[in-house]
Structures are given as structure tokens and as C-alpha cells.
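> Just to be clear, the model below is a prediction. Sequence and coordinates:
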Amino acid sequence: MSMRKMIPTDRESWIGYDLKMTQHRLRQRLEAELSGTGVSASQNAVLLAIRGNPRISNAALARTAFVTPQSMQGMLVTLERDGFILRTPHPEHGRIIMTELTEKGRTAAQAGMVAAEAVERRMLSKLTDDEADVLRDLLQRCADALEES
């Protein structure tokens, strides 16, 4: 395996920089698509995670939205205040808080899913299906390599 130079030239850049630029543009495009829903990209990720698993823990929600558990707590307070979610104590386990989507939350989550799918289709529009599969695999392998101790 050849090693890339770690000092970029005018004709090349670090893959990490290219990845960050793509992520930044993806986030900008998603925020623009979500502008009419009343939620941010992070809040959208949370609503979609709750839709998929109403018993999901706050820690798992934080990982889903790439925020700290403390930030997640604030996000949940905001989502509840704005009428997107309802949080109630578990009937048998008082320390567990159940989180469910309200009708407003379900509507926003559906709109958020449509927006996320549209942005992903746009991002991948210049790739073949096979190239998209290879990209997904390569990115996962890179993430796995960084996870190793």
C-alpha cells in the first residue's frame, strides 16, 4: 500500500480535508432542505432515531446526533418545549424516561426523512450504484481503522 504525502500540494489535498469539506456541504444542504420543518439536522437525526425506537436511551440518542449527553439533554428539552416529543416516566422503572413523537414530531420526522434522502441522492448523483457501494465500504473501513486502539 502506498503512503500519500502528508503535505498537500496545489494539486492534491488530504483525504481528511476532502471528507470534512464533503461533510460540511452535506450538512449545509441538509439544513437548507430542513429549513421549513422547524428542526435542525441534529434534531432531525434525533426525531428519526426516536421514530425507529421510542425506548432509545439518551446516550444512544447523543451518539446518533454526534453530541454529548449533556447537549442531548438540552436538545430533548427544546424538542419537548416545541411540541415535537413527549417525555413521560416509564410506568415500571421510574428512572427511565420514555420519549415518543407527537403528531408534530411524526410530521417533522417524515419531512426530515424525505429531505435527508433527497440530499443523499444529490450527493451521490455523480456516482454509479457500484461506486456508491465502494465509497460506503471504504468510509466504513476508514472509520473502523480510527476506532481501533
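Great, that's in hand. Numbers count the residues shown, from 1 in each chain.
> CA atoms for contacts and neighbours, from now on please.
OK.
> so how far is A60 from the spatially closest residue to S40 that is not a sequence neighbour?
Spatial nearest neighbour of S40, excluding adjacent residues (CA to CA, 6 or more residues apart in numbering): E31 at 6.2 Å. If you measure E31 against A60 using CA to CA, to the nearest Å, the figure is 22 Å.
> Compare neighbour counts for the two and give me the winner.
The residue with more neighbours, out of E31 and A60, is E31; 21 against 14, by other CA atoms under 10 Å.
> so the more buried one touches A41, yeah?
Yes. Counting by CA atoms under 8 Å, A41 is a contact partner of E31 at 5.8 Å.
> Next one for the comparison:
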Amino acid sequence: MSGNEELPDTARSARRLSIAITRLRSRLRMEAGLHATGLSISQLAVLQQVVDDGPVTAAYLATAQHVTPQSIAQNLAVLKAAGLVRAGRDLQDGRKILMTADDSGRELLTSLQTSRKAFLTRAIDALVAPEERPDLEKTIELLERLAAADFGGKQGGTL
């Protein structure tokens, strides 16, 4: 009996999980029509942050997104040109510029989220038997725990 047959190989499981998550994310992007928006994942993440937390400064966005101010400026320029966000002066401190989501930005995110949810609903209904639903719920709980894992810093090697 080889080592792979005796015990689950954690590294092998980690690799399979990483590949499965990557494939599912790609599929969700495709099903949502994300590529048709012409926006990058980073730009959509910034738009989501503005919708969730706005009005906000570019400095806030850079910190929240863990990117440089230059990266945020580039993403905001694209979002502004597309009419998805707008800039305005802070009424409390006229030196600050606040970013606010336009209605079209909110509508775009809602549309993408609705499409992803519809795809997952169809896939679950078609592929997950009723007796497997508790397994799916347990899997979701495990994925949520993995996503929330905090080891006090980066662990492991590169991707």
C-alpha cells in the first residue's frame, strides 16, 4: 500500500481544492458575463468596495483593496470613464475627493451577482441530489472556515 492510500494527502487535497476553486471562479465569471463588461476583476472589486462602503476616498480604497494608490487611480479612471462611479468634494473637508457609485455601477454589480446565483442554483438543482444537500452545506461551512483562516501572516510557498 502506498502512502497515498493509507492517509489523505493534505498537499494533494490542497492542490485539488485550489484547482476546483479556480475553475469554479472562472465558470462563475463566464456565466455572469463578466468578460463582456470589459472590466478587470480588480476594477470590479473596487466598484464593489465603492458600492459597499461609499462614499470613500481613493486612499481608503487602496488600503481596503491592499493595492497601491497608483493602482486605485488607474482602476477609478476606468470606472469613471465607464460612468460607474463619480467623484465629488467632501462637504466636511473640501480638500478630499469622495468616490460614489453611480446607479449604473450598482445595476451592473446586481446583474453580475444575479447571473452567478442563477447559474449556481441551476447547477445545484441539476447535479446535487437531495440526499447530497447536507454534504453540500457541510462543504460550504468548511470552505467558509478555510477562507477565514488566520495564521498571523502568510504561510507556505508561492502559488
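Alright, I've got the coordinates. Treat the numbers as computed from the prediction; the structure is a model and nothing was measured.
> Got a TM-score for the two of them?
Once superposed, the chains reach a TM-score of 0.68 (TM-score structural alignment, normalised by the length of structure 1), with 136 aligned residues with a CA RMSD of 3.0 Å.
> quick one on the thing from earlier: what is the equivalent residue in structure 2 for the residue nearest to S40 of structure 1?
Under the alignment (TM-score structural alignment), E31 of structure 1 maps onto R29 of structure 2.
> What of A116 of structure 1?
In structure 2, A116 of structure 1 lands on R116 (TM-score structural alignment).
> Just confirm V51 of structure 2 is within a helix.
Yes. Assessed by DSSP: H, G, I helix; E, B strand; the rest coil, V51 of structure 2 belongs to a helix.
> now it: how far from R25 of structure 2?
21 Å.
> Also M99 of structure 2?
28 Å.
> So these two - more neighbours on which side?
Using other CA under 10 Å, the more surrounded residue of M99 of structure 2 and R25 is M99, with 24 against 13.
> Could you look up the SS state of the more buried one?
Applying three-state DSSP: M99 of structure 2 is strand.
> I figured it was touching V51, is that so?
No. With contact defined as CA under 8 Å, M99 of structure 2 does not reach V51; the gap is 9.5 Å.
> Report the separation between W14 of structure 1 and M3 of structure 1.
For W14 of structure 1, the distance to M3 of structure 1 - CA to CA - is 12 Å.
> R51 of structure 1 now?
43 Å.
> Between those two, point out the one with more neighbours.
Of the pair R51 of structure 1 and M3, R51 is the one with more neighbours under other CA under 10 Å, namely 18 against 5.
> correct me, but that one touches L101?
Yes. Contact criterion CA under 8 Å: R51 of structure 1 and L101 qualify, at 6.8 Å.
> Does T64 of structure 1 touch V46 like I think?
Yes. Assessed by CA under 8 Å, T64 of structure 1 is found in contact with V46 at 6.9 Å.
> more crowded one of these two?
The neighbour count for T64 of structure 1 versus V46, taken as other CA under 10 Å, is higher for V46 (25 against 15).
> Thanks again, I'm all set now.
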